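In: Below: sequence and its predicted model.
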Amino acid sequence: MLFAVTGCSDQISSKTLKTQLKRKNTPMIIDVRSLGEYQNGHIPGAIHIPFWAVILRRQQIVTSEESPAVIYCESGSRAVLAKGLLSLIGKKPVQLLDGHMLTWRRNGLPLER
């Protein structure tokens, strides 16, 4: 049922996100993986909010039509869940990183530790 609510059409490619990281007004990037996964390497500028805590920490999530928040996890399942929860409480727009960390890492894109 959650997939029917959220859909998967609101995605951003790794290439597009990398380009946006170079701009002054970058989107809010949210890593919803575990703390250990986050500490082992995350997208530069990403904040850590575990998928199970997105509702509790919703006030920290800033999104607008001009700058949707970007959510990712390792392979997609936690990010889709987090996006669905945020949509249910009206936090929109939110984009999913296409391919998530698996693709980001596979493409050799920068990581922060």
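Out: Here it is on my side, so go on. Numbers count the residues shown, from 1 in each chain.

In: use CA for all of it now, contacts and neighbours both
Out: Will do.

In: quick one: secondary structure of the residue nearest the centre of the chain?
Out: Nearest residue to the geometric centre of the chain (CA atoms, centre = their mean): residue 71, 1.1 Å. Put simply, residue 71 is strand when judged by DSSP: H, G, I helix; E, B strand; the rest coil.

In: before we move on, what about the one 4 residues further on?
Out: Here residue 75 is coil, with the state taken from three-state DSSP.

In: dropping in the other structure now:
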Amino acid sequence: MSHAPGFLAIVNDAKTRVREIDIPGYLEMQAAGTPHILIDTREQSEWAAGHIPSAIHLSKGVIERDIEARIPDHNTTLVLYCGGGFRSALAADNLQKMGYTHCISMDGGWKGWTGRALPVEK
């Protein structure tokens, strides 16, 4: 997918402030039992078509509005993913601005996950 220059500019800016993890790094984190909540920030239709097991759904359109009700502890480690790692970086940046201290964006996102034929749920 080709993204507009303005969108890429804000994503690249957010990525200067957001910690990222790639798929192998996330799998290591998961295997080590590191406590975290996995959040799918994609749209409802994307979520319904398939998502990573154990993820919760808080789309980019509502995450800032709903996060505090769903996850009130601002010290919880949050791993966010989207289609490729752009929307999740924007969401992680905003959550950090809201006081969440351990936000991680999954670089590669859903495309990287399914490209490795890892398990999915519907």
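Out: Perfect, thanks for sending it. Predicted model, so just to flag it, every value in this text is computed and none were measured.

In: Please state their TM-score.
Out: With the length set by TM-score structural alignment, normalised by the length of the first structure, the two chains reach a TM-score of 0.81; 111 aligned residues with a CA RMSD of 2.3 Å.

In: Aligned to the residue nearest to the centre of the first structure, what sits in the second structure?
Out: Counting by TM-score structural alignment, residue 71 of the first structure corresponds to residue 80 in the second structure.

In: ok, which stretches of the first structure are helices?
Out: 2-6, 14-21, 35-39, 77-88, 100-106 (DSSP state H).

In: who touches stretch 22-35 of the first structure?
Out: Residues from elsewhere that reach stretch 22-35 of the first structure, judged by CA atoms under 8 Å, 6 or more residues apart in numbering: 20-21, 38, 42-43, 45-51, 61-63, 67-74, 78-79, 82.

In: buried ones in that stretch?
Out: 26, 27, 28, 29, 30, 31, 32, 33 (16 or more other CA atoms under 10 Å).

In: what does the fourth one align to in the second structure?
Out: For residue 29 of the first structure, the equivalent position in the second structure is taken to be residue 38, counting by TM-score structural alignment.

In: how far away is that match from residue 54 of the second structure?
Out: Distance, residue 38 of the second structure to residue 54 of the second structure, by CA to CA, to the nearest Å: 7 Å.

In: Kindly report the same for residue 98 of the second structure.
Out: For residue 98 of the second structure, the distance to residue 54 of the second structure equals 24 Å [CA to CA].
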